[in-house]
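>>> Sequence first, predicted coordinates after that:
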Amino acid sequence: MNPVREVLRADDAALHHRSLSIRKEAGLPEEISALRVFDVIAWMDGKSRNLGERSDLGR
């Protein structure tokens, strides 16, 4: 998690602020953290590129 935390804090927390902006645009409550927003976006991106398929993970 440290690399993710560092990315969220880099460039005056630009990604953190963008995640909060996305949360607001999506109409999500403030209880949803910037990290959770980032997590869902990363998951959706991976899913759209079939990165989470069991066959891709060698299981």
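In hand now; what should we look at?
>>> from here on, contacts and neighbour counts on C-alpha atoms
OK.
>>> any idea which element residue 14 lies in?
helix 2-25 (DSSP states H and E).
>>> Same question for that helix: list its buried residues.
For helix 2-25, a neighbour-count test (16 or more other CA atoms under 10 Å) marks 8, 15-16, 19-20, 22-23 as buried.
>>> What is the subsequent helix or strand relative to it?
By DSSP H and E, the next helix or strand past helix 2-25 is helix 34-48.
>>> structure B:
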Amino acid sequence: MTTQLGMTAPQVSRHPRRLREAQLVRTHRRGSVVSCRLDAGAVERLGPDLLSVLYH
């Protein structure tokens, strides 16, 4: 994934970590793979306009 994004591994991992810290995503670990899913309820509490932008 780092090659596709043109970023280093630490740069790639920093973004989901910040979103997790802000409680905007939920993570699930399956072995060494960590998946992130947007917490629509948390984002919606920030404002419905923000949620609509994220889903487009």
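Right, received. Where do you want to start? This one's a predicted model, so the numbers in the text were calculated from it and none came from an experiment.
>>> TM-score for this pair?
The TM-score (TM-score structural alignment, normalised by the length of the second structure) is 0.33; 38 aligned residues with a CA RMSD of 4.0 Å.
>>> what's the helix holding residue 14 of the first structure packed up against?
With contacts taken as 3 or more CA pairs under 8 Å, 6 or more residues apart in numbering; DSSP states H and E, helix 2-25 of the first structure sits against helix 34-48.
>>> can you tell me which residue is nearest the centre of the first structure?
For the first structure, the residue sitting closest to the mean C-alpha position, by CA atoms, centre = their mean, is residue 38 at 1.6 Å.
>>> any idea how far residue 34 of the second structure lies from residue 52 of the second structure?
Using CA to CA, to the nearest Å, residue 34 of the second structure is found at 25 Å from residue 52 of the second structure.
>>> what comes into contact with stretch 27-36 of the second structure?
Residues from elsewhere that reach stretch 27-36 of the second structure (CA atoms under 8 Å, 6 or more residues apart in numbering): 16, 20, 25-26, 37.
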